[in-house]
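In: could you look at this predicted model? Sequence included:
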Amino acid sequence: MEGTMDGAAMAGKDSALLGKTGAEPRAGDQEEGLILAVETSCDETAAAVVEGGTRIRSNIVSSQVAIHRRFGGVVPEVASRGHVEQITAVMAAALEDAGVHPRDLAAVAVTYGPGLVGALLVGLMAAKTFAWVHGLPLIGVHHIVGHLFAHRLAGGPEPPWLALVVSGGHTELIYIPNDHTFEVLGRTRDDAAGEAFDKTARALGLPYPGGPQIDALASSGDPERYAFPRSWLEEESLDFSFSGLKTAVLNLLNDARQRGDGVRPEDVAASFQAAVVEVLVEKTVRAVRRYPGVPVVVAGGVAANSALRREMDRRAEEEGFLWSAPPLALCTDNAAMIAAAAWPRLSRGWFHGMDLNARANLGLEAWAAGDGVAAFPPDDPPDGRRRN
């Protein structure tokens, strides 16, 4: 079951979190593989129960969008406070909707980076407390890996595959040869694509979050009205750069304002969006040419953008590759994707200890190598603990 909840709806939903204390960590029924996952890396308080890494039993998201809209963007301290207020009830609702008791679980998974450190700490402390109380192993998950695995919840491809991750804080091209290896082919050198959407929306006077607002406004605009720059960087580079595009939009609006000229916001939005989408898709196609026959998954909040999906359809048909994206509800932050990403770690027997801490700038490579893993099979230690 998937759903969203507000504070009133969640009042009193914390009884399922009560239980014994001080139990030794144990792996639950791994055959069924029920994982309770928690996600609080930014402004969504989320918890989910997923079976076997693919079947969503519950997926609860408490959104703070209405709160942060007043400020024109996410305020970290406000986000942290919101998580504190909602986390217990959200976790209880996830268990209740799934019809699951803590004793049925195999593990607890939680995002511990990257993200807003205060927000991460709220979810991490809640997950660690729950795992300790109920004697369950803890699996710390990299937020971007969650986005990478969201497509698995909708029957997406098995490895190997290529991923374009586009969100408010990240823009990366990643090659995934197996469930445990992530090769970053390119990443943004400045602004992420989602960040550029939000800043352009703010410049146009649109409410937060900016991505959906730009998408809607652009639908009635001319994408060729303004020739905004496309940054291709070095010839062979798969990196991205959107700061120049953002600056070009701001300069256009400022110049028009100083001259007293009018601009059609619809045309600005459409021209901006066309520039972002062209670069994202072209870089993805270049990656596909390096790995012919490998399917592509587009993930992250910007994966919901309608122009991006249309252009991916067009280029995929031209180039002869397959691509997919998670359902719109799984493109934005949620905890079901964190459970999906934790499943390979559960199967592998890699668990974190109760000393796991939030990592605002957690690197993908470090996580894949076993950052912070405290328990593991003797014949499969993390890279940093291999014996000669």
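Out: Everything's here; your move.

In: going forward, measure contacts and count neighbours with C-alpha atoms only.
Out: OK.

In: can you get me a residue count around Ala154?
Out: Applying other C-alpha atoms under 10 Å, we find 16 other residues in the vicinity of Ala154.

In: Ala248 - how many residues pack around it?
Out: Tallying neighbours of Ala248 according to other C-alpha under 10 Å, which is how burial is gauged here, yields 16.

In: hold the first one in mind and look at this next one:
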Amino acid sequence: MGVKILGIETSCDETAAAVVEDGVKILSSVVSSQVDVHRKFGGVVPEVASRRHLELINPVIKEALEQAGVGFGDLQAVAVTQGPGLVGALLVGLAAAKALAFALGVPLLAVNHLEGHIYANFLVHRDLSFPLVCLVVSGGHTDLVLVRRHGDYRLLGRTRDDAAGEAFDKVARVLELGYPGGPALERLAREGNEEAVNFPRASVEGLDFSFSGLKTAVIQHLHRCQRAGEEVARADVAASFQKAVVDVLVEKTLEAARRTGCRDIILAGGVAANGRLRAAMQEGARREGRRVLYPPAELCTDNAAMIACAAYYRYLRGEEAPLTLNALPGLPLAPA
């Protein structure tokens, strides 16, 4: 009998539940997205997200158990995202997880959302070796993390302003590409010349990132074209912007690997699904004799299988959370 853990994820606008066995075998993974709900607002509305989680959490958990072919009595633990995220959204998942753990008499396992993204890699890559460098890159986060062993993290660098995914979404908005902006911008960029506009790369000391200036440069470029009566080559702008972001992400990540002596580099988070980033990181790592790994696209975005996977190693360490567990919207993964 393997260890079956029910994972619950409600940190933003996806209501997700999954059953994972022994930290590697995904028995089920159910994700109910709210993209259509938030599209009319051009972004996630926290109060709307919380209400949708309340409506969806029980049906999603039920479906995850049915797909896995298990009942509540087959679970050895319940795992849940504690933070970071939207506090109202997090509270819905926490309430469900605490109620289930109490009723079933099984351990409650609290997982950091970023830790979950990191562990999406462990669901598909069985030969990862420590230490390794992880670039966590999403709409809310751009962090470089040294993973020394299971549960042992050190923050090497982070964004000082906008996250990379946030910059993608904001530039997509000014290009009128709709929501969600990141995937739409990547599609448009495939049609453009990435050398057309020389957008700036912020020079930030150490391994930190900054994308606010780049976003502003794109907006200023569009305004200049408008004032001059020039037609905006949107595909060229998208491609040039994407290249500027990717160049910085690759440069900093490879530098982190050099400083820490890590051979393996893993990507995590929604932006890790970006094909241009994956290709550039692979090429840069190949030149230095390093290896880059990442999850399939469906495990890059928010899901509960990654939460259950991360929780498995907490289960092995006996790190049970109390039923007084509360949501921590700014929960750090590791000290800098």
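Out: Structure received. Computed from a predicted structure; not experimentally measured.

In: now do the strands in the stretch 101-250 of structure 2.
Out: Secondary structure of the stretch 101-250 of structure 2 by DSSP state E, counting those that start in this stretch: the strands cover 108-112, 132-137, 142-149, 152-158.

In: helices or strands up against the third one?
Out: Spelled out, that is strand 142-149 of structure 2. Packed against strand 142-149 of structure 2 by the contact rule (3 or more C-alpha pairs under 8 Å, 6 or more residues apart in numbering; DSSP states H and E) you find strand 132-137, strand 152-158, helix 234-260.

In: just tell me the aligned range of it in structure 1.
Out: The alignment of strand 142-149 of structure 2 onto structure 1 (TM-score structural alignment) covers residues 171-178.

In: and the matching stretch, how far from structure 2 on average?
Out: The superposed stretch 171-178 of structure 1 is, by mean C-alpha distance after the TM-score superposition for structure 1, a mean 0.6 Å from where its aligned residues fall in structure 2.

In: circling back: how about TSV for the strands of the stretch 101-250 of structure 2, with mean neighbour count added?
Out: Putting those into TSV (neighbours: other C-alpha atoms under 10 Å) gives the following:
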stretch	mean neighbour count
strand 108-112	27
strand 132-137	26
strand 142-149	22
strand 152-158	18
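
In: for Pro326 of structure 1, see how far away the most centrally placed residue in structure 1 is.
Out: Nearest to the mean C-alpha position of structure 1, by C-alpha atoms, centre = their mean, lies His147 at 4.1 Å. Using C-alpha to C-alpha, to the nearest Å, we find His147 of structure 1 at a distance of 9 Å from Pro326 of structure 1.

In: swap in Val268 of structure 1?
Out: For Val268 of structure 1 relative to Pro326 of structure 1 (C-alpha to C-alpha), the value is 28 Å.

In: more neighbours: these two, which one.
Out: Set side by side, Val268 of structure 1 and Pro326 show more neighbours around Val268, with 28 against 24, by other C-alpha under 10 Å.

In: quick one: residues contacting that one.
Out: Residues counted as contacts of Val268 of structure 1 (C-alpha atoms under 8 Å, 6 or more residues apart in numbering) are 218, 221-223, 225-226, 249.

In: tell me the spacing between Gly23 of structure 2 and Leu109 of structure 2.
Out: 13 Å.

In: ugh, wrong one, I meant Pro180 of structure 2
Out: Taking C-alpha to C-alpha as the measure, Pro180 of structure 2 and Leu109 of structure 2 are separated by 31 Å.

In: reformat the contacts of Val268 of structure 1 as TSV; add neighbour count and distance to Ala303 of structure 1.
Out: Rendered in TSV, the data for these read as follows (neighbours: other C-alpha atoms under 10 Å; distance: C-alpha to C-alpha, whole Å):
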residue	neighbour count	distance to Ala303 of structure 1
Ala218	22	16
Gly221	17	20
Asp222	16	22
Pro223	20	19
Arg225	14	24
Tyr226	16	24
Val249	22	22
